[in-house]
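Chemist: Structural data only, the sequence is not supplied:
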């Protein structure tokens, strides 16, 4: 029995501006089509796998659930982290959640990797399964194609079989010179960050090497509770976890472990330059995504996330240019690992582009700002079929709703009425109100707000089917 553990709690800051805290890269459509998270879910839905366990951040729990549903996954144990504590705490919590199946094998998988050869991946998992079932700790390595400082490395035993070998040393992300030296050795692999081990083995390793994580992880799990199909970990307990990666807490302390080589088109899209290298190249070595054109350019990535926004590069060499609805990144491709510095600059001046998108996802659907002035804001709101916003009121603003698609069930005070396409309704300042979609098609409306303060925190919530508390300043 193999239980996939899908790690989906990362923020993906190195892929800004297309990836942000509000929609990390694993949930963003970086390549078009399925997101990286959806690709992972589908890859781990093969009959050889048991019910998957997904671990996501609290802010992204509904996005993860929606994308899992779109990927065809319904029977999932979904653990929700109230705070980020890196991968060691996540792995331990997953193991504790399955402690009644001590001999089950956990497959720890990131959700932001590309694997183009699914059959090759499954073949590698099959090779690792037997060793893991016997109590071995199994990791997966990729033969390096170039010296890279973006990955950790695994030193392997030259004399072992090429597909299954022994790891003799874990090597942290090296500098450029050390990466070149490792490539020349011929017996070093990139660490793919994918692991297999039995539940009882995982618990024993944490007891030996990171016992301080056991009480807060156990408390987070046992004191947490079921909520709308999620298992939300207890905040007070889980936040006491030390933030440390699974590699550092456990793997690097092992005297040796087994490594299976991956030959399946693996790529960790951890930076824009990595995405450029992964894409099928156009003439000149350029990667073009979306409405993008290159004129006399070389080795550059041009990406537009908006079908209405064209991006054109002229005479560029080794440049990354990414345009979204509200931000543009232009960077030397060799500096794409440093994109996090852009977020630091934006956060220093409280710019919303650091973490938020104009389109904000909510459990009931999404909204996006179309126009914003000193005392007014115009939004487009889309509510999924059968969903409804919280019962709420505003202290500083009134609202006018115009339905443009579908039908809305609107409550204002004691009155509830159905508002159809091309009809409108008015929400006075201070009125208790709610918006619902009673139909089977999406509801779209235009909201015009007016008032002296238009921030999202001007919400008094009285009732909410999504069990959000008043600290979650969202509609």
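Modeler: Okay, I see it. All values derive from a computational prediction rather than experimental measurement. Numbering: from 1, shown residues only.
Chemist: from here on, contacts and neighbour counts on C-alpha atoms
Modeler: OK.
Chemist: element containing residue 312, please.
Modeler: Assessed by DSSP states H and E, residue 312 sits inside strand 311-314.
Chemist: Likewise for residue 102?
Modeler: For residue 102, there is no enclosing helix or strand under DSSP H and E.
Chemist: ditto for residue 221
Modeler: Per DSSP H and E: residue 221 is located in helix 214-222.
Chemist: How about residues contacting that helix?
Modeler: Residues from elsewhere that reach helix 214-222 (CA atoms under 8 Å, 6 or more residues apart in numbering): 89, 92-93, 96-97, 206-207, 232-241.
Chemist: next structured bit after that helix?
Modeler: Assigned by DSSP H and E, the successor of helix 214-222 is strand 225-227.
Chemist: helices or strands up against that next one?
Modeler: strand 230-232 (3 or more CA pairs under 8 Å, 6 or more residues apart in numbering; DSSP states H and E).
Chemist: tell me how far the strand it packs on is from the chain's mean position?
Modeler: On the basis of CA atoms, centre = their mean, to the nearest Å, strand 230-232 sits 17 Å off its chain's mean C-alpha point.
Chemist: now stretch 186-193
Modeler: From the chain centre to the centre of stretch 186-193 is a distance of 24 Å (CA atoms, centre = their mean).
Chemist: Which of the contacts of helix 214-222 fall in helices?
Modeler: 89, 92, 93, 96, 97, 206, 207, 235, 236, 237, 238 (DSSP state H).
Chemist: From residue 128, how far out is residue 136?
Modeler: Applying CA to CA, to the nearest Å, the value for residue 136 to residue 128 is 9 Å.
Chemist: So for these two, which residue has more residues nearby?
Modeler: The residue with more neighbours, out of residue 136 and residue 128, is residue 128; 26 against 19, by other CA atoms under 10 Å.
Chemist: what does the longest strand along the chain rub up against?
Modeler: Across the chain, the strand with the greatest residue count (assigned by DSSP state E) is strand 188-198. Residues from elsewhere that reach strand 188-198 (CA under 8 Å, 6+ apart): 102-110, 128-129, 132-133, 135-144, 151-156, 182, 268.
Chemist: Which of these fall within strands?
Modeler: Within the contacts of strand 188-198, residues falling in strands by DSSP E are 105-110, 138-142, 153-156, 268.
Chemist: for this protein, what spans make up the helices?
Modeler: 36-43, 61-70, 86-97, 118-133, 176-185, 199-209, 214-222, 235-238, 246-249, 272-278, 340-348.
Chemist: For residue 292, find the nearest of the ones you listed.
Modeler: Among these, helix 272-278 comes nearest to residue 292, with 13.4 Å by CA to CA.
Chemist: take a look at this one as well, against the first:
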């Protein structure tokens, strides 16, 4: 059995002012009335998968419960992190939970903020990687790059045509020249942060490469206790865990790492420029969410939470308007939105934490 584990933490600061601490991007119903979290849960709501393990923030517990309920999906468990500790602790916690139910369990670790348009292609890749995971590999899914994107890390794989190939090396986010060379080489793939592994394999990997974190997490998991539909952890013990990604903690150290290349029309919607990429466009390349108008403008994005946004005589510009904040930025500067959020945080502004309109399952 494959146990999907959906990681639903994070606040999506680069999608401010729409994404905020109390309602981050993965829970926003931007795509056909569904959120990215819901699309992720539906993606693995198939035979061969167990009910999902969801690991998320205590701040979002009711959002998680409500959005799963809207889909008619009951979670295996909803584990609430007292604070964020990156992706390494959840990778091990999911393995420990899955092994309790099935000693031979596989875990599919999934971020909740990805858009996959060809879901069957992705599921075929998962099925194709299943045996490699059962044989002891930690499989990461590499996305075939469609452009020399500098916002993603890359995975270099050994040459071949097999559905799962050995990883040569992991590469940090490159500059444009290097990204262009990766695209020409053909042996590099975007690191999607999606992993398939056996619970036993990941537990052994932590014992070998992160023994202190392993022991710390065992102690944390001993403190689990139920609270309605949720599982809580001791905040003091959890706060002492190292804040580290699964890439740094295990993937870059282990020798049993493999990659399954796949082209499922995947997008990590981490910025407004990425949102523009996946939306329908008019004949001038403009995209909109909400009520907007374009005049003499090209390749722009407009979002109107309330009222109307008009964009005149601009190119490659994003205009995002909520009831209490407006963002205007060039698409090339989409990654810098987080710096505005950091500045607002330092000033103690509520606009980074509180959404101007409370959301309930029946609407705003």
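Modeler: In hand now; what should we look at? Model, not experiment: these values are computed from the prediction.
Chemist: Need the TM-score between these chains.
Modeler: TM-score for the superposed chains, counting by TM-score structural alignment, normalised by the length of the second structure: 0.95, backed by 362 aligned residues with a CA RMSD of 1.6 Å.
Chemist: still on that earlier bit, buried residues in the longest strand of the first structure?
Modeler: 188, 189, 190, 191, 192, 193, 195, 196, 197, 198 (16 or more other CA atoms under 10 Å).
Chemist: what's the spacing between the fourth one and residue 78 of the first structure?
Modeler: Residue 191 of the first structure is 26 Å from residue 78 of the first structure, where distance means CA to CA.
Chemist: Equivalent analysis for the first one, please.
Modeler: Using CA to CA, one obtains 35 Å as the distance from residue 188 of the first structure to residue 78 of the first structure.
Chemist: And the fifth one, by the same measure?
Modeler: If you measure residue 192 of the first structure against residue 78 of the first structure using CA to CA, the figure is 23 Å.
Chemist: now residue 111 of the first structure
Modeler: Residue 111 of the first structure is 14 Å from residue 78 of the first structure, by CA to CA.
Chemist: what does residue 17 of the first structure give?
Modeler: Counting by CA to CA, the gap from residue 17 of the first structure to residue 78 of the first structure is 28 Å.
Chemist: Same question for residue 268 of the first structure.
Modeler: Taking CA to CA, one finds residue 268 of the first structure at 24 Å from residue 78 of the first structure.
Chemist: Of these two, which one has the most company?
Modeler: More crowded of residue 268 of the first structure and residue 78, by other CA under 10 Å: residue 78, with 22 against 18.
Chemist: Now do the same for that one: its match in the second structure.
Modeler: Residue 78 of the first structure maps onto residue 78 in the second structure, with residues paired by TM-score structural alignment.
Chemist: Its match: what's it in contact with?
Modeler: Here residue 78 of the second structure is in contact with 53, 54, 55, 56, 229, 230, 231 (CA under 8 Å, 6+ apart).
Chemist: go again using 6 Å as the cut-off
Modeler: The contact partners of residue 78 of the second structure, taken as CA atoms under 6 Å, 6 or more residues apart in numbering, are 54, 55, 230, 231.
Chemist: Out of those, give me the one that has the most neighbours.
Modeler: residue 54 (27 neighbours).
Chemist: wait, doesn't that one sit right on residue 6?
Modeler: Yes: using CA atoms under 6 Å, residue 54 of the second structure is in contact with residue 6, at 4.8 Å.
Chemist: ok, back up a step: contacts for the strand holding residue 312 of the first structure?
Modeler: Contacts for strand 311-314 of the first structure (CA under 6 Å, 6+ apart): 292, 293, 294, 295.
Chemist: Enumerate the positions of it that are buried.
Modeler: Residues of strand 311-314 of the first structure classed as buried: 311, 313 (neighbour count, 16+ other CA under 10 Å).
Chemist: next one: stretch 371-381 of the first structure
Modeler: Quick answer for stretch 371-381 of the first structure (16+ other CA under 10 Å): 376, 377, 378, 379, 380, 381.
Chemist: what's the most distant pair in the buried residues of strand 188-198 of the first structure?
Modeler: So, the buried residues of strand 188-198 of the first structure by CA to CA: farthest apart are 188 and 198, at 25.7 Å.
Chemist: just to revisit the earlier point, now, the buried residues of stretch 371-381 of the first structure that are in strands?
Modeler: 376, 377, 378, 379, 380, 381.
Chemist: So which residues of the stretch 301-450 of the first structure form strands?
Modeler: 301-304, 311-314, 319-323, 328-332, 359-362, 365-372, 376-383, 391-393, 397-405, 408-412, 415-419, 424-427, 433-436, 443-451 (DSSP state E, counting those that start in this stretch).
Chemist: Next up, the contacts around residue 93 of the first structure.
Modeler: residue 217.
Chemist: now the end-to-end length of stretch 92-108 of the second structure.
Modeler: Termini of stretch 92-108 of the second structure sit 12 Å apart (CA to CA).
Chemist: Please report how far the residue positioned nearest the centre of the second structure lies from residue 243 of the second structure.
Modeler: Closest residue to the average C-alpha location of the second structure: residue 111 at 3.1 Å, with CA atoms, centre = their mean. Residue 111 of the second structure sits 17 Å away from residue 243 of the second structure, going by CA to CA.
Chemist: before we move on, what about residue 236 of the second structure?
Modeler: From residue 236 of the second structure over to residue 243 of the second structure (counting by CA to CA), the distance is 14 Å.
Chemist: Leaving out chain neighbours, which residue sits closest to the residue with the largest distance to the centre of the second structure?
Modeler: The outermost residue of the second structure, judged against the average C-alpha position, is residue 296 (35.4 Å), by CA atoms, centre = their mean. Among residues not flanking residue 296 of the second structure along the chain, residue 313 sits closest, at 4.6 Å (CA to CA, 6 or more residues apart in numbering).
Chemist: so what corresponds to that neighbour in the first structure?
Modeler: Checking TM-score structural alignment: residue 313 of the second structure goes with residue 315.
Chemist: All set now, cheers.
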